[in-house]
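> below are the sequence and a predicted model; questions follow.
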Amino acid sequence: MSPSRTAQIMIIAKEPVAGRVKTRLTPPFSAEQAAALAEAALRDSLRAVSATPAAQRLLALDGLPGSWLPAGFAVIPQRGSSLDERLAAAFSDAYRLRPGPVVLIGMDTPQVTPALLGEAVAALGRHDAVYGPATDGGFWLLGLRRPDPALLLGVPMSHPETGKLQLDRLDRAGLSVHVLPELTDVDTAADAATVAGQAPGSHFAATLARLGR
């Protein structure tokens, strides 16, 4: 069976509510503008996942789904307090729903493409894990052939060396890892401008332009 028929793709995201998302964009953006950018990034991410062959498409959501959610996604609630707990729980819940490889991304890389996601899915046919590094020292994608909470729990998140520490955890577990190209997460206004330039046809770029940035 081909990897595209066995791997799930999951987005972990927050409901784009003003004051709860993209708070590092304020200032220069208002809380409402930051939420609009978050929703646009989420729409782009959902669109890329929708266009990628997968056994199942999931959204691990903190909050409630809105009109931005397209058909074809199963929604599961996030569990846990810290980010490492929420990531580990999302992998476990996805695997419980449908045992098999799981590819996970966040809502912060609207420039992600079906080609990159397809590479991640295919890599899990040959490797134990797939990893997408982010320019801020974290990671934008993590895929596991067989999810295990021990691979994530206790890894410091939102830290300059998060990515290195996560890779070390995978290496110490003896996993073979396929590394994807580095992408920029949207955390700051400078990040937003960079990412919009990389994805000029995206909802994100259009929203940033509408906000006059």
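That came through fine. In this text, all values refer to a predicted model and were calculated from it rather than measured experimentally.

> C-alpha only now, for contacts and for neighbours.
Noted.

> mind listing what the nearest residue to residue 194 once chain neighbours are set aside touches?
Leaving aside its chain neighbours, residue 194 sits nearest to residue 184 (8.0 Å; criterion: C-alpha to C-alpha, 6 or more residues apart in numbering). By C-alpha atoms under 8 Å, 6 or more residues apart in numbering, the contact set of residue 184 is 109, 134, 135, 136, 191, 194, 195.

> my guess is residue 28 contacts residue 192. True?
No - using C-alpha atoms under 8 Å as the test, residue 28 is too far from residue 192 to be in contact (11.5 Å).

> second one coming, line it up with the first:
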Amino acid sequence: MNPRPTTAGSPTLLVIAKEPVPGRVKTRLTPPYTPQEAAVLAEAALTDTLHAVLRAPARRRVLVLDGTPGRWLPPGYEVAPQGSGGLDERIAAAFELCDDGPALLVGMDTPQLTPDLLAQVGRDGHDAWFGPAADGGFWALGFAEPARAGALVRGVTMSTDRTGAVQRRRLVDAGLSIGRLPTLRDVDTAADAASVAACCPPRSRFAAAMASLAQAVR
């Protein structure tokens, strides 16, 4: 699968992710899923995300990874290790990998992501972009000037139902114009996984993995 041509004004697209190793990823899916099954779903979600980003316009595509790349990584990506510290520190460090020009960071928890959702970033004149998550967090965060990310991300408490509101308030208080991306649901629990699988694009690996696991139970 070939990525779209790089065009002027396209952002650097960052995917921050964890290697899908049983017992280290998607632990809130267990139970009802086993650690091995949770890792299968995590790998499928990550792979769908990587391929969606690969089809979106970008100057660079960077996988910011905790772990080691596997066969699930398609060509077309730079790979960089995650920084140390909490998630706020690691997100800030990911933006430090960027050159001048817009940059957008997404996670591995939204396999329903499509290239069209990313198309506006870098082309609509905003200073920042924010994609809220249904659980109160966020699935996407971007800056026209990535160098500003550190001061605006560090210190935000992550993984709470107020994380998104606090992060967005940081952007507003800094006087940034914000491009709002659609609200998406993260895959954290089994209920999330079922809901997300139902709205994934055709040929979704995540939806196929969910269907395969459901079939194995029968």
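Structure received. These numbers come from a predicted model, not from an experiment.

> ok, back up a step: who has more neighbours out of residue 28 and residue 192 of structure 1?
residue 192 (24 against 11; other C-alpha atoms under 10 Å).

> how many neighbours does the residue nearest to that one when sequence neighbours are not counted have?
In this structure, residue 192 of structure 1 finds its nearest non-sequential neighbour in residue 186, 5.4 Å apart by C-alpha to C-alpha, 6+ apart. Residue 186 of structure 1 has 25 neighbours, counted by other C-alpha under 10 Å.

> residue 186 of structure 1 contacts residue 108, correct?
Yes - assessed by C-alpha under 8 Å, residue 186 of structure 1 is found in contact with residue 108 at 5.2 Å.

> all helices of structure 1, in order?
Here structure 1 has its helices, by DSSP state H, at 3-6, 31-50, 83-97, 114-123, 162-172, 189-198, 203-210.

> hmm, back to that, drop anything exposed from the contacts of residue 184 of structure 1.
Buried residues within the contacts of residue 184 of structure 1, defined by neighbour count using 16 or more other C-alpha atoms under 10 Å: 109, 134, 136, 191, 195.

> dump these to CSV, plus distance to residue 118 of structure 1.
Listed next are these as CSV, based on distance: C-alpha to C-alpha, whole Å:
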residue, distance to residue 118 of structure 1
109, 16
134, 18
136, 23
191, 25
195, 20
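
> identify the residue nearest the most centrally placed residue in structure 2 in space, chain neighbours excluded?
The centroid of structure 2 falls nearest to residue 107 when counting by C-alpha atoms, centre = their mean (1.9 Å). Once flanking residues are discounted, residue 107 of structure 2 sits nearest to residue 16: 5.1 Å by C-alpha to C-alpha, 6+ apart.

> run a quick neighbour tally on that neighbour.
Around residue 16 of structure 2 there are 23 residues (other C-alpha under 10 Å).

> again, but for the one 3 residues further on
Using other C-alpha under 10 Å, residue 19 of structure 2 is surrounded by 18 other residues.

> again with residue 164 of structure 2
If we define neighbours as other C-alpha under 10 Å, then residue 164 of structure 2 has 24 of them.

> can I assume it is in contact with residue 133?
Yes - using C-alpha under 8 Å, residue 164 of structure 2 is in contact with residue 133, at 7.5 Å.

> structure 2: which residue goes with residue 70 of structure 1?
In structure 2, the residue paired with residue 70 of structure 1 is residue 74, using TM-score structural alignment.

> touching, its match and residue 50? I think so.
Yes - between residue 74 of structure 2 and residue 50 there is a contact under C-alpha under 8 Å: 7.4 Å.

> so between those two, which is more surrounded?
Neighbours per residue (other C-alpha under 10 Å) separate residue 74 of structure 2 from residue 50, with residue 50 holding more: 27 against 14.

> contacts only, for the aligned residue in structure 1 for the more buried one.
Taking TM-score structural alignment, the alignment pairs residue 50 of structure 2 with residue 46 from structure 1. If a contact means C-alpha under 8 Å, 6+ apart, then residue 46 of structure 1 has 11, 69, 70 as its contacts.

> and if you look at residue 162 of structure 2?
Contacts of residue 162 of structure 2 (C-alpha under 8 Å, 6+ apart): 136, 137.

> and what of the one 10 residues further on?
Residues counted as contacts of residue 172 of structure 2 (C-alpha under 8 Å, 6+ apart) are residue 178.

> roughly how far apart are it and residue 83 of structure 2?
Using C-alpha to C-alpha, to the nearest Å, we find residue 172 of structure 2 at a distance of 26 Å from residue 83 of structure 2.

> same question, residue 16 of structure 2
11 Å.

> okay, now the counterpart of residue 211 of structure 2 in structure 1: neighbour count?
In structure 1, the residue matched to residue 211 of structure 2 (TM-score structural alignment) is residue 209. As a burial measure, residue 209 of structure 1 scores 13 neighbours (other C-alpha under 10 Å).

> sorry, back to before: quick one: what's aligned to the residue nearest to residue 192 of structure 1 in structure 2?
By TM-score structural alignment, residue 186 of structure 1 lines up with residue 187.

> thought residue 206 was touching that match, still the case?
No - the pair residue 187 of structure 2 / residue 206 is not scored as a contact, 10.4 Å apart, by C-alpha under 8 Å.

> just give me the closest of the contacts of residue 46 of structure 1 to residue 33 of structure 1.
For the contacts of residue 46 of structure 1, the residue nearest residue 33 of structure 1 by C-alpha to C-alpha is residue 69; the value is 19.3 Å.

> fine by me, we can end here.
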